[in-house]
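[1] Following is a predicted model, sequence given first.
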Amino acid sequence: MSGGSGSRIRVRRVYDPPEEDDGTRVLVDRLWPRGISKEDAAVGLWAKDATPSKELRTWYHEDRTGGRYDAFVDRYRTELGDPDHVEAVQTLLALLREGGAVTLVTAVKDVPASHVPVLVEHLEHALDHR
């Protein structure tokens, strides 16, 4: 799995073994993934403050039908501009601007229905409009 076509940001599951072209692997989950050591995860940075707040995650996962995704996306986009998230987002942007490969890794099973595509879109938009 990777980012969209032409994407500068790769996306993989943290449980997948690291690949040579991963570059810097950045964990983008608020909680450390179960059952994987820090060595096996091969994570260079843990950007937990760039992820949805505990309150937003809890709210989103209360509805197992998936009917809240659009509202979740809107709320998470708003959170990404909050002071609690800005520093972590700026750190990710600085890493991306250095030009090396960056792979966002996550433990979520359904990546397309998670926060990860929203974060990728936010980062790519910021890179395109600096």
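    Done, it's in. Numbering: from 1, shown residues only.
[2] make it CA atoms for all contacts and neighbour counts henceforth
    Fine.
[3] Report the buried residues of the helix ranked longest in the chain.
    For the chain, the longest helix by residue count, based on DSSP state H, is helix 83-97. For helix 83-97, a neighbour-count test (16 or more other C-alpha atoms under 10 Å) marks His85, Glu87, Ala88, Val89, Leu92, Leu96 as buried.
[4] Show me the contact partners of the helix or strand following that helix.
    Sequence order places strand 102-106 as the next helix or strand after helix 83-97, per DSSP states H and E. Counting by C-alpha atoms under 8 Å, 6 or more residues apart in numbering, strand 102-106 makes contact with 8-14, 22-29, 33, 95-96, 116, all of which sit outside it.
[5] same thing with stretch 66-74?
    Leu56, Tyr60, Ala113, His115, Val118.
[6] ok, which stretches of this structure are strands?
    9-13, 24-27, 45-46, 102-106 (DSSP state E).
[7] Pro17 versus the closest residue to Arg30 other than its chain neighbours, what's the distance?
    Nearest non-adjacent residue to Arg30, counting by C-alpha to C-alpha, 6 or more residues apart in numbering: Lys48, 4.4 Å away. As defined by C-alpha to C-alpha, to the nearest Å, Lys48 lies at a distance of 21 Å from Pro17.
[8] structure B:
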Amino acid sequence: MAHAKRKPSTILIKRAYDDASPDDGYRVLVDRVWPRGRSRATLALAQWLRDIAPSEALRKWFGHEPQRWEAFQRRYLAELQTDEQLLRMRSLLADAAGQPITLVYGAKDPEHNQAVVLREALLRLLDG
């Protein structure tokens, strides 16, 4: 796979309720739940990686409560360190074939959501 060695130029984060842009590159929905009121055509996704999202238990525990943010980050990063999740992240990087990657999420809070944590994990994987 020649494209597997090409790294994305950037990893962006974008809310599912913001319009897609050609600059988004390879758009991936990283929520376990489909964003309410959004169609597949509107989201313009390359793929939906629901299994890379936080576990159902972690998602429900977090509840997008900012006071739980630090603990959520630690717990989700730990979930992302399993062999299965590392394989998913590596596959995502390879599938993007060097294009920018945009992690699409549905949460209202742009600072306290799983895409922020996943971006950090992907960047670490690229650097390591």
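    That came in fine, so what should we check first? Keep in mind that what you see is a predicted model, and the values were worked out from it rather than measured.
[9] Same drill for Lys48 and Pro17 of the first structure, tell me which one is more crowded.
    Lys48 (17 against 11; other C-alpha atoms under 10 Å).
[10] Look up how far Glu20 of the first structure lies from that one.
    From Lys48 of the first structure to Glu20 of the first structure the distance is 24 Å (C-alpha to C-alpha).
[11] how near is Val120 of the first structure to Ile9 of the first structure?
    When distance is defined by C-alpha to C-alpha, Val120 of the first structure is 7 Å away from Ile9 of the first structure.
[12] The nearest residue to Arg77 of the first structure once chain neighbours are set aside: how many residues sit nearby?
    What sits nearest to Arg77 of the first structure in space, not counting adjacent residues and going by C-alpha to C-alpha, 6+ apart, is Val118, at 7.2 Å. Neighbours of Val118 of the first structure under the rule other C-alpha under 10 Å: 19.
[13] ok, now which ones touch Val118 of the first structure?
    Going by C-alpha under 8 Å, 6+ apart, Val118 of the first structure touches Val73, Tyr76, Arg77.
[14] nearest to His129 of the first structure, of those?
    Proximity of the contacts of Val118 of the first structure to His129 of the first structure (C-alpha to C-alpha) peaks at Arg77, which lies at 16.3 Å.
[15] Which residue in the second structure aligns with Val26 of the first structure?
    By TM-score structural alignment, Val26 of the first structure lines up with Val28 in the second structure.
[16] Tell me, how many residues neighbour its match?
    24.
[17] Thought Ala46 was touching it, still the case?
    Yes. In this structure Val28 of the second structure lies within contact range of Ala46 using C-alpha atoms under 8 Å: 5.9 Å.
[18] Just the helices from the first structure, written as ranges.
    Using DSSP H, helices in the first structure cover 38-41, 54-62, 69-80, 83-97, 116-128.
[19] Turn the ones you listed into a markdown table, columns for distance to Thr106 of the first structure.
    Listed next are the helices of the first structure as a markdown table, based on distance: least, C-alpha to C-alpha, whole Å:
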| stretch | distance to Thr106 of the first structure |
| --- | --- |
| helix 38-41 | 10 |
| helix 54-62 | 14 |
| helix 69-80 | 16 |
| helix 83-97 | 15 |
| helix 116-128 | 8 |
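[20] hmm, back to that, list buried residues within the contacts of stretch 66-74 of the first structure.
    Using 16+ other C-alpha under 10 Å, the buried ones in the contacts of stretch 66-74 of the first structure are Tyr60, His115, Val118.
[21] nearest spatial neighbour of Pro54 of the second structure, skipping sequence neighbours?
    Nearest to Pro54 of the second structure is Tyr76, by C-alpha to C-alpha, 6+ apart, at 6.0 Å.
[22] which residues touch the counterpart of that neighbour in the first structure?
    Mapped onto the first structure by TM-score structural alignment, Tyr76 of the second structure lines up with Tyr76. Residues near Tyr76 of the first structure by C-alpha under 8 Å, 6+ apart: Pro52, Leu56, His115, Val118.
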